[in-house]
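A.B. asks: here is a sequence with its predicted model. Questions after.
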Amino acid sequence: MKIAVLSDIHGNIAALEAVLAHSGALAVDRTVNLGDICSGPLWPAETADRLMPLALPTIRGNHERQVMEGTLTTMGQSDAYAKQALREDQLAWLSALPESLRLSERVLMVHGTPGSDLEYFLETVTEHGARPATTDEVVARAGPADADLILCGHTHIPRAVQLPDGRLVVNPGSVGLPAYEDARPFPHAMETGTPHARYATVCDDGGRWSVSFHAVPYDWEEAARAAETQNRPDWARALRNGRGMSG
């Protein structure tokens, strides 16, 4: 069984199309989507229209929750743009997505961690910035989740950690946004350092899971220009260079 793992598309249909073509050439058996699908200043409605007919196993991320629960006056720019761009049927699709999903008895899909769509699983933020989480930190965040493979997103950083009990936690990185900055709990930047669209494939090799990470070229200049038309130079910088939006 080979599974393509997608996360954090953020309305970047140009990157999504490149990833779908790349994974299709690898003859994957299934494709899954870990949320944060449409929010951003790019192509939210087009992205929803591309994904809805595919009926992929899909969960919601924190941005889906924020779009559905917030108001235009309280939510951030990216969520507000998506909420205004999406049709009612697209919003209904997002609203119906589960917080987590079991692809099988032994494979669990979450956005952040099993306990929170905002918690970083494989990274830790301190007053000095973000760093890879220690094994003990990952074990604590995984808690008692009963799965051989836990798939997560949210941080946009491709990483995998094998826990001492054999569980494998995999973050495929972000399809549509290679860098961002956040102020919580301390100011930090999450950066991949290149503009590529990212995803992962996981394979069940006789009961033991293995992971491969993929960085896929696409027309990121087109995406950056689209961000600029919405007065989002922060996104344009991140899309062009994979660095923090202010750098």
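C.D. replies: Yep, that arrived. Just so it is clear, the structure is predicted and the values come from calculations on it, not from any experiment. Numbers count the residues shown, from 1 in each chain.
A.B. asks: all contacts plus neighbour counts: C-alpha atoms, from now on.
C.D. replies: Will do.
A.B. asks: can you pull out the strands in this protein?
C.D. replies: Using DSSP state E, the strands of the chain run over residues 2-6, 30-33, 101-104, 107-109, 123-126, 129-132, 149-151, 159-162, 168-171, 179-182, 188-191, 197-205, 208-216.
A.B. asks: find the nearest non-adjacent residue to D219, please.
C.D. replies: Leaving aside its sequence neighbours, D219 sits nearest to A14 (CA to CA, 6 or more residues apart in numbering; 6.9 Å).
A.B. asks: make JSON lines out of the strands of the chain and add distance to A85.
C.D. replies: Converted to JSON lines, the strands of the chain look like this (distance: least, CA to CA, whole Å):
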{"stretch": "strand 2-6", "distance to A85": "22"}
{"stretch": "strand 30-33", "distance to A85": "21"}
{"stretch": "strand 101-104", "distance to A85": "27"}
{"stretch": "strand 107-109", "distance to A85": "27"}
{"stretch": "strand 123-126", "distance to A85": "32"}
{"stretch": "strand 129-132", "distance to A85": "33"}
{"stretch": "strand 149-151", "distance to A85": "29"}
{"stretch": "strand 159-162", "distance to A85": "32"}
{"stretch": "strand 168-171", "distance to A85": "28"}
{"stretch": "strand 179-182", "distance to A85": "22"}
{"stretch": "strand 188-191", "distance to A85": "27"}
{"stretch": "strand 197-205", "distance to A85": "23"}
{"stretch": "strand 208-216", "distance to A85": "27"}
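A.B. asks: pasting the second one now:
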Amino acid sequence: MNDFDLDRFAVIADVHGNADALAAVLADIDALGLRSIFNLGDHVSGPLAPRETLALTMAREGMVSIRGNHDRWVVAGGENMYPSDRFARDELDEGQLAWLAALPATRRIGDVFLCHGTPRDDLEYWLETVTPSGDVVFRGMAEIARAAVGVDAGLALCAHTHLPRRVDLPDGRVILNPGSVGCPGYEDVDPVPHVVQTGTPLASYAVVERRGEAWATSFRQVLYDPTRMAGIARAAGREGWARAVSTGWLRGAPVIPPAR
């Protein structure tokens, strides 16, 4: 990793077993001439193609990966696994599970810090928060900065919410979430039941360029055909996943009234 390019690189996260979305994103990264990729975890959990996804990921040169909360749960196993984690664990071979188990929770490479949720908790949303009524909203700047205490890197990369977002702290540090490569909508129950849905089926990632002491970032939304992944989800009895992968909406797109 001595030749890792810290001046221009891609950031991906939350593939969730969507091998076709990952393949499309990797092709887009290659078309841009990017040699290096930071991968922020949640690689395989989902009723899609976890084995294919890890085959692509493990074979990719120039990629640095960390683990997400679902990677941790897939490795741990047990009787009370979520169905998507169980699906992934049952599909992976021993070598792939060992690779997941060896991933660190965080990494620091040069002036870049990698985590999945926040630096201290892979289950915590860094740039968003959930209201008591279940709305997912922008987290207050004071709370965002508080979670960044102790991170002295100029660029902090996070994931977990699947929502692409950049926040610049007053001291010049940048926090960046690239969005999700393979899962544009999901449900969660912590801290209260809520839904996250991006409203687009496109695969999301980010491109970062170092310009002096500043960071230039851009979000990429990559078109791919989700038909195969949706079919696998439906065959597994997971219609919600099929709908989210196909449309970007977990509970259906909003009804738009006709123009008057």
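C.D. replies: That came through fine. Here the structure is a predicted model, which means the values were calculated and not measured.
A.B. asks: with both chains overlaid, what TM-score comes out?
C.D. replies: The TM-score (TM-score structural alignment, normalised by the length of the first structure) is 0.96; 245 aligned residues with a CA RMSD of 1.2 Å.
A.B. asks: for the strands of the first structure, which one sits closest to E222 of the first structure?
C.D. replies: Nearest to E222 of the first structure, of all those, is strand 197-205, at 13.3 Å by CA to CA.
A.B. asks: in that closest one, what counts as buried?
C.D. replies: 197-203 (16 or more other CA atoms under 10 Å).
A.B. asks: before we move on, what about stretch 215-224 of the first structure?
C.D. replies: Neighbour counts over stretch 215-224 of the first structure (16+ other CA under 10 Å) mark 215-216, 218, 220, 223-224 as buried.
A.B. asks: try stretch 90-109 of the first structure
C.D. replies: Within stretch 90-109 of the first structure, the residues scored as buried using 16+ other CA under 10 Å are 90-91, 94, 97, 99-101, 107-109.
A.B. asks: with stretch 158-174 of the second structure instead?
C.D. replies: Applying 16+ other CA under 10 Å to stretch 158-174 of the second structure flags 158-167, 173-174 as buried.
A.B. asks: again, but for stretch 81-89 of the second structure
C.D. replies: By neighbour count, and taking 16+ other CA under 10 Å as the criterion, the buried residues in stretch 81-89 of the second structure are 84-89.
A.B. asks: list the ones among the residues you listed that fall in helices.
C.D. replies: Those of those mapping onto helices are 84-89, per DSSP state H.
A.B. asks: for the alignment partner in the second structure of the residue nearest to D219 of the first structure, list the residues it contacts.
C.D. replies: Per TM-score structural alignment, the equivalent position to A14 of the first structure in the second structure is D20. Going by CA atoms under 8 Å, 6 or more residues apart in numbering, D20 of the second structure touches 224-226, 229.
A.B. asks: in helices, which of those fall?
C.D. replies: M229.
A.B. asks: how about the contacts of D20 of the second structure in TSV, adding distance to L56 of the second structure?
C.D. replies: Formatted as TSV, those follow (distance: CA to CA, whole Å):
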residue	distance to L56 of the second structure
Y224	16
D225	18
P226	17
M229	16
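A.B. asks: which of the contacts of D20 of the second structure sits closest to T217 of the second structure?
C.D. replies: Nearest to T217 of the second structure among the contacts of D20 of the second structure is Y224, at 22.4 Å by CA to CA.
A.B. asks: any idea how far the closest one is from A147 of the second structure?
C.D. replies: Distance, Y224 of the second structure to A147 of the second structure, by CA to CA, to the nearest Å: 35 Å.
A.B. asks: on average, how far is the longest helix along the first structure from the matching bit in the second structure?
C.D. replies: As assigned by DSSP H, the longest helix anywhere in the first structure is helix 13-25. Helix 13-25 of the first structure, aligned to the second structure and superposed, deviates on average by 0.6 Å (mean CA distance after the TM-score superposition for the first structure).
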